[in-house]
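Asker: Test case, fold it:
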Amino acid sequence: MTKYIPFILFTVFTNAAAQVMLKYGMMQLGTLSFAGANPVLKILQIVFSPWVFLGLCTFVISMASHLFVLSKVDLSFAYPFLSLAYVAVAVFAYFVFHEEVNAMRIVGIALICGGTFFIAQSGGTGHADPAVDAVEAVASDTASHQS
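Answerer: Have a look, this model is predicted:
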């Protein structure tokens, strides 16, 4: 259902923001070597570095948002929107990390955007549970007959 698209986009952008934070955090840590180090301590060092930790927390927010969306719309409607995170990450990577975005990536991004547009146009039933849809339809029909 299109009224949930803002929540879907919130999920997409928090997912993309988490990726950027994780990348930045790993860049701050530099080249990692587990040689001669306690692997558990090294992993804790990585996880609790500020940008990596913030990225992981942002992923949790993104996942909570995605769970909310899944409770409201069809999976086949909501999930393809997550591909827009690829688009957002490519744009962020270009501007923040000065990564190359060549013609092939631009074509791929255009295809993702086009596919997402068609998914958005298809709409969603509103609920993954047909029983909820039926109850809402009856309630709506009853309300319209009473007025």
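Asker: only C-alpha atoms for contact and neighbour calcs from this point on.
Answerer: Will do.
Asker: Scan this structure for its longest helix.
Answerer: Criterion DSSP state H: the longest helix present in the chain is helix 5-29.
Asker: buried set for the helix or strand following that one?
Answerer: Sequence order places helix 39-47 as the next helix or strand after helix 5-29, per DSSP states H and E. Neighbour-count burial for helix 39-47, with 16 or more other C-alpha atoms under 10 Å as criterion, is recorded at Ile46, Val47.
Asker: one more, for comparison:
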Amino acid sequence: MGKRERDYGAALIAAPVVCLTYYLCCTTDTPGIESLFDKKQILLWGVIIFPLVEELAFRGVIQEFIAAKTKRLHLLGSLSAANILTSLLFAALHLVYHQAFWIILVFIPSLVFGYFKEQYQGILPSIILHAFYNLNFILFVGSLR
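Answerer: Below is the predicted model of the structure:
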């Protein structure tokens, strides 16, 4: 198993930590995106549709566009300018339905999704990670409410 695969495994393991951090740091009485769906639809939308659409748009289109314009410039070690800018936009757009603290909890995983999109030169790894993070959030944080 290579470094890339070990890093990907670590990113998967980090999902419950992100969810627990959200639960411990944020109030849980503020309605979020889940208020738009009944409980039967949350898994479909949260684990399949949102990760697929968001990763296609953000990693597949926006990150690629920025990468082409910035000539794949890396600003922070392994993090490209395209990944950082895409992640900032991705996190900011999540503020529509979430508290301000949520931006940190979306920004950091978004950097991870973008990193693996670049490492694997495709968006499937980022879609899987995004779906797994959302599943953990739904199962752990959603059940703690």
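Asker: And the TM-score between them?
Answerer: TM-score for the superposed chains, counting by TM-score structural alignment, normalised by the length of structure 2: 0.35, backed by 78 aligned residues with a C-alpha RMSD of 4.2 Å.
Asker: how far off helix 39-47 does the longest helix of structure 1 point, in degrees?
Answerer: Interaxial angle, helix 5-29 of structure 1 versus helix 39-47 (axes from the mean of the first three to the mean of the last three C-alpha atoms, to 10 degrees): 120 degrees.
Asker: which secondary structure elements does the top helix by length along structure 2 contact?
Answerer: Longest helix of structure 2, by residue count under DSSP H: helix 3-25. With contacts taken as 3 or more C-alpha pairs under 8 Å, 6 or more residues apart in numbering; DSSP states H and E, helix 3-25 of structure 2 sits against helix 102-120, helix 124-136.
Asker: so the longest one versus helix 124-136, what angle?
Answerer: Put plainly, it is helix 102-120 of structure 2. Interaxial angle, helix 102-120 of structure 2 versus helix 124-136 (the same axes, to 10 degrees): 150 degrees.
Asker: For stretch 109-124 of structure 1, which residues meet the burial criterion?
Answerer: Ile109, Ile112, Cys113, Gly115, Thr116, Ile119, Ala120, Gly124.
Asker: With distance to Phe92 of structure 1 as added columns, please give these in a markdown table.
Answerer: As requested, the buried residues of stretch 109-124 of structure 1 are exported to a markdown table (distance: C-alpha to C-alpha, whole Å):
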| residue | distance to Phe92 of structure 1 |
| --- | --- |
| Ile109 | 13 |
| Ile112 | 16 |
| Cys113 | 16 |
| Gly115 | 21 |
| Thr116 | 19 |
| Ile119 | 24 |
| Ala120 | 23 |
| Gly124 | 29 |
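Asker: Between those, which sits nearest Met27 of structure 1?
Answerer: Nearest to Met27 of structure 1 out of the buried residues of stretch 109-124 of structure 1 is Ile109 (C-alpha to C-alpha; 25.0 Å).
Asker: List the residues that contact that closest one.
Answerer: Taking C-alpha atoms under 8 Å, 6 or more residues apart in numbering, we find Ile109 of structure 1 in contact with Tyr86, Val87.
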